[in-house]
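Colleague: How does the following fold in three dimensions:
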Amino acid sequence: MTDERAEDISGLSFEAALEELERIVRQLEAGEAPLDESITLYERGDRLRTHCEARLKAAQARIEKIQLDADGKPAGTEPLDPA
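Modeller: You can find the predicted model right below:
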């Protein structure tokens, strides 16, 4: 396939990966790609989906939650416990 298809997904930002995944979905939904290309697109799309999920989980782990004091007022933050 093209160099674009061989591009390393791990270096893509979430936004770039999502944009490419959406493009692939549109191509597959249009049904205009030959079977072999459709399979290749689907496989790349699946890798992009996995990459996006991993990036979202990593971002969620960095989110801070607000600690409240005894009066219910914000008193600071602490790292989100993803468990």
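
Colleague: all contacts plus neighbour counts: C-alpha atoms, from now on.
Modeller: Fine.

Colleague: which stretches of the chain form strands?
Modeller: For the chain, the strands defined by DSSP state E cover 64-68, 74-79.

Colleague: who touches residue 47 in this structure?
Modeller: Counting by C-alpha atoms under 8 Å, 6 or more residues apart in numbering, residue 47 touches residue 9.

Colleague: Now show me the structure for the sequence below, then we'll compare the two:
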Amino acid sequence: MSDPKDTADISALSFEDGLKQLEAIVRELEQGNVPLERSISMYERGAALRKHCDTLLQAAEAKVEKIQIDKTGKAAGTTPLDPETT
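Modeller: Next up is the predicted model:
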């Protein structure tokens, strides 16, 4: 049921934009006045948005964990994220 264009559209979204779209879908579905077929497609898009946002969040968390601190306690730089460790 998902359109491949929707997936490409989602992959280009920032975390914040993806989260806004996901919140809008949740609000609309919670109102309960959406036809069944539309509810299903909205749910599928919401699941894809959640997965995308989760991936972006995990990448950001991993990058933050890689920040190096110098002897004075200040950020001295970052090390490249090693995909093998995630």
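
Colleague: Find the centremost residue of the second structure, please.
Modeller: Geometric centre of the second structure, nearest residue: residue 53, 0.6 Å, by C-alpha atoms, centre = their mean.

Colleague: separation between that one and residue 78 of the second structure?
Modeller: Look at residue 53 of the second structure and residue 78 of the second structure: by C-alpha to C-alpha, to the nearest Å, they are 23 Å apart.

Colleague: Neighbours of residue 7 of the second structure, how many?
Modeller: Residues lying near residue 7 of the second structure (other C-alpha atoms under 10 Å) number 14.

Colleague: What about residue 36 of the first structure, how many residues nearby?
Modeller: Here the count is done by other C-alpha under 10 Å, and residue 36 of the first structure has 9 residues near it.

Colleague: That should have said residue 55 of the second structure, apologies.
Modeller: Per other C-alpha under 10 Å, the neighbour tally for residue 55 of the second structure reads 13.
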